[in-house]
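**Q** could you look at this predicted model? Sequence included:
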Amino acid sequence: MTGTHAATPVEGREAYCELEHQLGVLFRRSRALSAEMRRDVHPELDPGAYGLLVRIDEAAPARPSDLAAYYGIGKATISRQLKALETLGLIGRAPDPVDGRAHLLELTREGRQRLDRARRARQERFRALLDTWPEDEVRLLGEMLSRFNTLTETF
């Protein structure tokens, strides 16, 4: 059997049904791209650890408890993932000057280089993929996704 079967839309909700379908396609492809990105950063990087590495970069210096709260996971789970990143030499720990019991996380030089290299490759891939689109449409897509992501943070 060929073709895709989207859910039958409720009358008057066709646009929302199509959006749900297209987001599902996007999320599946995004997971595959993230797996590829993860391997580009380090071949031994766990699937969930790539996103954590990106978040540490965004929030650095980051406390493990803040990362656990951000992802809605337990401290034991975040500790295992952080240990794996540390073992691979991608992050380092430093004492928290405000709270001597805690520590702060940042990317190591190696982690920074690997993440930057993977990001550049991903950006070039997007550029090649969207090369036929006018730049203002690419910018509009980015703005619309940003608006959508902001909505999902508060939902």
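**A** Nice, I can see it. All figures in this text were calculated on a predicted structure; none of them were measured in a lab.
**Q** for the rest of this, base every contact and every neighbour count on C-alpha atoms.
**A** Will do.
**Q** element containing the most centrally placed residue in the chain, please.
**A** The centre of the chain sits closest to Gly51, judged by CA atoms, centre = their mean, with a distance of 4.3 Å. Taking DSSP states H and E as the criterion, the element that holds Gly51 is helix 47-59.
**Q** buried residues in that helix?
**A** By 16 or more other CA atoms under 10 Å, the buried positions in helix 47-59 come out as Ala49, Tyr50, Leu52, Leu53, Ile56, Asp57.
**Q** in space, what's closest to the second one - neighbours in sequence excluded?
**A** Okay, so that is Tyr50. By the measure of CA to CA, 6 or more residues apart in numbering, the closest residue to Tyr50 outside its immediate chain neighbours is Arg38, 5.4 Å from it.
**Q** spit out the contact partners of the one you found.
**A** With contact taken as CA atoms under 8 Å, 6 or more residues apart in numbering, Arg38 is in contact with Leu45, Asp46, Pro47, Ala49, Tyr50.
**Q** putting a second one here so we can go through both:
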Amino acid sequence: MNAGRHDRATEDPSERASAVRSVELEFSELMAHVRRLISRRAERVSPGMLPGAYKVFTAIADTGPITASAIAERLMIDKGQLSRTVRELEDLGLVARTPDPADRRAHLLEATDLGRGRLEQARAPEEPGLSRALEHWDLADVRRLAALLHALSHDEVPDRDGAADA
């Protein structure tokens, strides 16, 4: 039995509820920070670009060439909205569409050289941000944070050292 699980039998349920609310609050703060970051980057890529278009663009740039249906599934967005956004990105010269050699009915989306350059410039001001924020943390704490986030996102139980039990 995992030591972390054993301790749960003696803990105060109201303390656990309070701790979980604290985690929710911190995630809300983190998500708000990420939304502001995405908005700033979208504006740097193309003035007036909406955050949703930036998310589609980065999904294409970071994973392309990729089909529109794969992007829609990955981002959980409506295919009609995605189609309009891709057209907008094409009109800006940030994305190119080519026939999918595996399925001639589909197209592959890929960032253009212009798009990759703009994205690199948009990301540059904040690139060192996480490194800077964690530079004074002990390496063990950084590794534990990564392990805990992995466990949380994969619905696993971390052990005392932060590694997840599968």
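**A** Received it, and whenever you're ready, just let me know what you need. Treat the numbers as computed from the prediction; the structure is a model and nothing was measured.
**Q** what's the helix holding Gly51 of structure 1 aligned against in structure 2?
**A** Residue correspondence for helix 47-59 of structure 1 in structure 2, counting by TM-score structural alignment: residues 51-63.
**Q** have a look at how far, on average, the matching stretch is from structure 1.
**A** Once superposed with structure 1, the aligned residues differ from stretch 51-63 of structure 2 by a mean of 1.4 Å; criterion: mean CA distance after the TM-score superposition for structure 1.
**Q** ok, average deviation of the longest helix along structure 1 from structure 2?
**A** Under DSSP state H, the helix in structure 1 containing the largest number of residues is helix 14-41. Compared with structure 2 after fitting, helix 14-41 of structure 1 has a mean deviation of 1.1 Å; criterion: mean CA distance after the TM-score superposition for structure 1.
**Q** list the buried ones in that helix?
**A** Within helix 14-41 of structure 1, the residues that count as buried by 16+ other CA under 10 Å are Cys17, Ser34, Ala35, Met37, Arg38, Arg39, Asp40, Val41.
**Q** where along structure 1 do the strands fall?
**A** When secondary structure is read from DSSP state E, structure 1 shows strands at 91-95, 103-107.
**Q** so which of the ones you listed gets nearest Tyr71 of structure 1?
**A** strand 103-107 (15.8 Å; CA to CA).
**Q** between helix 47-59 and the closest one, find me the angle.
**A** Angle between the axes of strand 103-107 of structure 1 and helix 47-59 is 100 degrees (criterion: axes from the mean of the first three to the mean of the last three CA atoms, to 10 degrees).
**Q** how much space separates the aligned partner of His21 of structure 1 in structure 2 from Ala19 of structure 2?
**A** Taking TM-score structural alignment, the alignment pairs His21 of structure 1 with Leu25 from structure 2. Taking CA to CA, to the nearest Å as the measure, Leu25 of structure 2 and Ala19 of structure 2 are separated by 10 Å.
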